[in-house]
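**Q** need coordinates for the below:
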Amino acid sequence: MYKNLTIDFSRTSIYLCPLRWKSTVKRIDKILIANRGEIACRIIRTAKKMGIKTVAVFSEADKNALHVALANEAYEIGPSPSSQSYLKGRTIIETAKKFNCQAVHPGYGFLSENVEFAEDCQKEGVIFIGPPASAIRDMGIKSTSKLIMSKAGVPIIEGYHGEDQSVDNLKNEARKIGFPVMIKAVRGGGGKGMRIARSEEDFEEALESARTESQKAFSDSVVLLEKFVEEPRHVEVQVFADAHGNVVHLYERDCSVQRRHQKIIEEAPAPGLSWEVRNELGAAAVRAAQAVGYLGAGTVEFILDRKAHNFYFMEMNTRLQVEHPITEMITGTDLVEWQIKVASGEELPVKQKDIPLRGHAFEARIYAEDPQGGFLPGAGPLEYLKTPLPSEDVRIETGVRQGDDVSVFYDPMIAKLVVWGNDRFEALSKLKVKLLEYNIAGLETNINFLLDLANHGEFEAGNVHTNFIKDHEDTLFKNVALNEVQLIQAATSIVLLDKLDELKVASFKNDSFNPFTVEANFRVNYHHIRNIQLQFDDKEYNIKIKFLNKQGEYEVSCDNGITWTQVSANLDTKNNENVLVSSINGHRSRINVFRNSDILAVFDKNGKTQFVIPHITYSTEDDALASSSGNKAVAPMPGILDKLLVKVGDKVKKGDSLFVLIAMKMEYVVKATRDATISNISFNIGDSVLKDAAVIQFDEAEESA
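**A** Just a heads-up that it's a prediction; the model follows:
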């Protein structure tokens, strides 16, 4: 009865019709997810779509996490540090067997590229949803991978990949290569264990830092050296292979814009590439996968000359990448479903010629971090969280909800905002709009920075490279100046939020008609004036608001009553928003606002502006002296005190290293800001340290020396 049925594929959404298989070779109906956060939630979503049950594992810090709530079952595997929980391979395999899981999905990070874990899964009869251990081993050791790639005809950058890891030999090899050189952990990834030595004088400190970070992250301190290519582009190709000899690529992603050698915004396909270069990249990536007998999802990363478009193999990530959603958006695929099906023994559903490239996609990584403070990571509760509405061309990949904590123990990524458009211009326009709709308060994020980046003329033109942020520091990190409209909106918001609180109290007390409760600022035959005090960027502002009537009409002065501005305003409260609807000098606008006891956050066309609500505080003379004289070295972000490089009584010079913090799996060295003598150390190695905590005190006598 359906033989005359036709389908117009031009009208079929590529997002609603992912490519599928006909049957399953090995039955997988239950998966343990050996990960946390957004990637665990992402895997659960696809598993549910496929009718597969999921088991989540969680640490003590994650007992109330979103991935735990979404899974069919969950099991606690240890304390908060990842070394005692998410990296305990034997415990995870035992848990998988205990819950009768046929397979383990490692996500990315943690055990996803751990050779021993993949081997142990195979020994225990648990399917590892990833490549064979041999491929992980070959590609995980960068020196080995480059030899294999060279034999496979994949272009590589020359460097030192030898076994002699003595400092003298490495320094000598660096001289041969020529500075600047890149020092990279052979088992590294995600920017960890990676440092640039720009001169011979910098080399030993950079080497020690790279080794220490690599040892902590990968239990291996071996490094390789490469010539550092200034201003390259970072372009990577998504590959997929099955157990039947089929290997395909799903085009490339450009991940050039980075901070701390970590990606911050990605797009697919890479802007400005010809189809000739695109096909050459794809073919080289397929050769790379074939050379190691690959299986499943992998990413081959290349350094691309930004002008000539010559490319060189950098490394292969033998796992699903953080940025895989943009590939899914331009190809209409579900790569997690592909992973599960290939792991069960299925063939890939398509040949290379059948994989479409449609439109353009961006992914912006939303982090708890301070771009103005060197992108130092943050931690704490998400007191307020409002996201854009998901749709066919907008995805919110996250593992947190409002009220959840961003933990000091793990990566500070809050979410990934993914958008698709018919072309790059349309996709970028959507990204800008949706970033404005992503409202977070309670801790610092990089959303404003992402907005500035997306609106930068050179980024809009597609002129991206790995040095982009540094080259455009002056325009990306400009000082923010408040205007009068923002001050008026902020002050008016406080008045209306106070009124809303009064109404809530009155309703609770069943006293909604008492004018002394609900009309606190209204006076008969008198225009009450209220002073609102706010702080922004350490500057105090005093705004006067004159209440004209009960219909929301005011006069507002930002110059101590010299001039007044006519304002009408009301608060539109619904769902999780308090929207200030205001008319200022005839200009009508709608902005979202959030307030707690300490801050007021205003979300407008410029992003977030956060004010501090002043409180009366008291301090001792000693406190004032310590904070004003620079007699202490403080933690720039919350973290774990990993090393103390000085002791009480030591004399230090300006620039000397004092202590090392570990935060979000990254190492940070805090240095002296002046010549001083160490008078006190307030913490011990291994202690958790809050942001701005005074770790080391200096002798005051040195101040005048």
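**Q** for the rest of this, base every contact and every neighbour count on C-alpha atoms.
**A** Noted.
**Q** what is the neighbour count of Asn631?
**A** Using other C-alpha atoms under 10 Å, the number of residues around Asn631 comes to 24.
**Q** now the other sequence, so there's something to compare against:
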Amino acid sequence: MLFDRVLIANRGEIAVRIARTLRALGVESVAVHTPSDAGARHVREADLAVEVPGYLDIEAVVAAALATGARAVHPGYGFLAENGAFARRCAEAGLVFVGPPAAAIDAMGDKIRAKATVSAAGVPVVPGAAEPGDALEEWRDFPALIKPSAGGGGKGMVLVRSAAELPDALESARRTARAAFGDGTLLIERYVERPRHIEIQVLADTHGDVVHLGERECSLQRRHQKIVEEAPSPFLTGETRAAMGAAAVEAARAVGYVGAGTVEFIVDGTTGAYHFMEMNTRLQVEHPVTELVTGLDLVELQLRVAAGERLPFAQDDVRLDGHAVEARVYAEDPARGFLPTGGRVLLLREPGGAAPGPVAGGGAVVRVDSGLAEGGVVGSEFDPMLSKVIAWAPDRASALRTLDRALSRTAVLGVVTNVPFLRALIAHPAVEAGELDTGLVERVLPELVPADGTPPDDVLAAAALVFHAMPQGDDPWEVTDGWRVGECAWTTWRLESRAGVHAVPVRGLPEESAEVRLGGQSLPARVRRDGSGLAVTLAGRTEHYLCVRRGDTLWLGRDGAAWSFTRHLIGDPGDRARAAGAGDGVVRSPMPGTVLVVKTQPGERVSEGQPLVIVEAMKMEHTVTAPCDGVIADLPAQAGRPVDMDAVLAVVTPEGAAASRATPDGVRP
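**A** This next block holds a predicted model:
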């Protein structure tokens, strides 16, 4: 018998997705939330909600379940999902943990122990060394990959190519591991050049049945974080799929696994040799692609297994139909090195539906798993993933085309996202050909990201026209049609984007007949309302935009991309001070976040490129360096203090400059 009420110990898109299946099964859902998440979408879509101090507070989460009468707890992924102590505490409180036994979590959650366990079961593993028994500082087989033993999701993983890089890499990985997982234990492994990352989805019940549901290819990564995943892999043969699936099943049996889990392998893209990497004892972010090609709801199966039911099918019953591809939408700015962003969601458009499966009818399907809602705030407290856009089609090429169309209809105005980057990535020839490896994205990055993020000329023209068409105040004489005796005058709009300030001259009435001057040419232009957006015609060509204006800031969206512009008045600075590297020696935060480490002090002599401050946002570290040789004249940054984007972290007086150089007035983190 299924549970009548389940608490979801998570937030964001996965909490919304779990609640969707609970609702379909007639099971009530209980959400937990921190004070800042009180208005979040996952709270609004649950039947009940309880405030907790934090998502990692085991006692508070268990108390919330007991207080609301929940019989089971679903941890989703991240947070407490792979915490053996949480699973044990649930059992002590009489709650069913929707996941594997605590012993299996402990065995597979520790990468060092996991490798030993599966190796004993005959599963091939990657050669490496591990703490506490091995001195990682003595490792000399490069390139190598450092990993937190207790970690997952790519956090804390560092690629090291020489012995000289090793000490700093170990320090950084250990610091991230402690912050993200509460455990600084590390391991190091031989790094396979141009590997493919392929994982096998397994399911096991309490009756001894264990099956696999095929594989997912997760080779498209950046900094060890998955970006695009697909099922099945375009690389595996049926024979290799069967062998890897059997190995994954044995790995699950070796620890008495129960529920849904994923066994991850590193696969040599040349030889096809595969090695166990780790097992994730939870639902994976990329589980929707498996659901779409198998027609199964993995969350429903998790709940049924947790309730003691037997798996309703055997291995021979599993069929993979068609192809599915998923793209992760992140709050990050590709033009600024993928640094985390944030802000209020002013306008939201998401394509497709939200059903987990099955697929029927043979046509293309688009699914969106999202935790976003208009009016919600994206902050720097949590992981920057906002949603997932998933496409299914009968074949891989059609699935990629369907995903691209879906991304082109995705709009999040108010928050900079990676959607244009995702579209460029899935259209790259290597991706279309299925020639993937975990280093591909980094190698082709210059082809995927604009050099400076400057908006296209037609977008700049559209922004200027919108400002020109909208009233600027209550004064009736502030009409911007440029009328005067003889001919219309030009009004030059100075618009600031994240790439700098742009001057765009406009004259006339945009809703009737106007002109825009671009590149020395005067082009006829017109703006008209188009449903919830605007249609902008420039030199006879019409583009459709979503549009939101808040005071002097304008957001435009088109084809999955979004741009923001701020109106500059006479006397405003010509360029906003940029991040670290400014020629005036002022070092600014490249993203909103928290100062993690300050590596210098006032009066210290520093060299160009020397690390000064480490800023963290959404569990991502960014090292800010000295823009020039000189002396630290001022150091507003303090460890543990929050900072805004472009806040001053330090001021370096360049060599030869006056030591009395001042910090910009009134600018502090």
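**Q** and the TM-score between them?
**A** Laid over one another, the chains give 0.90 as their TM-score (TM-score structural alignment, normalised by the length of the second structure), with 644 aligned residues with a C-alpha RMSD of 2.8 Å.
**Q** and Glu276 of the first structure, what does it touch?
**A** Glu276 of the first structure makes contact with no residue, according to C-alpha atoms under 8 Å, 6 or more residues apart in numbering.
**Q** am I right that Ile543 of the first structure is in a helix?
**A** No. Counting by DSSP: H, G, I helix; E, B strand; the rest coil, Ile543 of the first structure is not part of a helix but strand.
**Q** contact partners for it?
**A** 487-488, 491, 531-533, 556-560 are the contacts of Ile543 of the first structure under C-alpha under 8 Å, 6+ apart.
**Q** aligned counterpart of it in the second structure, please.
**A** The alignment partner of Ile543 of the first structure in the second structure, by TM-score structural alignment, is Pro505.
**Q** so the residue lying closest to its match once chain neighbours are set aside, which of the three states?
**A** Nearest residue to Pro505 of the second structure, sequence neighbours excluded (C-alpha to C-alpha, 6 or more residues apart in numbering): Thr492, at 4.0 Å. Under three-state DSSP, the three-state class of Thr492 of the second structure is strand.
**Q** quick one: map Leu443 of the first structure onto the second structure.
**A** In the second structure, Leu443 of the first structure lands on Val415 (TM-score structural alignment).
**Q** for its match, helix, strand, or coil?
**A** coil.
**Q** ok, it touching Leu347?
**A** No. At 9.5 Å, Val415 of the second structure does not count as touching Leu347 under the criterion of C-alpha atoms under 8 Å.
**Q** neighbour count winner among those two?
**A** Taking other C-alpha under 10 Å, Val415 of the second structure and Leu347 do not tie; Val415 has more neighbours (23 against 19).
**Q** which parts of the stretch 101-250 of the second structure are strands?
**A** Along the stretch 101-250 of the second structure, counting by DSSP state E, counting those that start in this stretch, strands occupy 128-130, 144-148, 158-160, 186-190, 195-204, 210-222, 225-231.
**Q** and if you look at the stretch 501-650 of the first structure?
**A** Going by DSSP E, counting those that start in this stretch, the stretch 501-650 of the first structure shows strands at 529-536, 539-547, 553-557, 565-574, 577-584, 587-595, 599-604, 607-612, 632-634, 639-644.
**Q** so the longest one versus strand 539-547, what angle?
**A** This points to strand 565-574 of the first structure. 90 degrees (axes from the mean of the first three to the mean of the last three C-alpha atoms, to 10 degrees).
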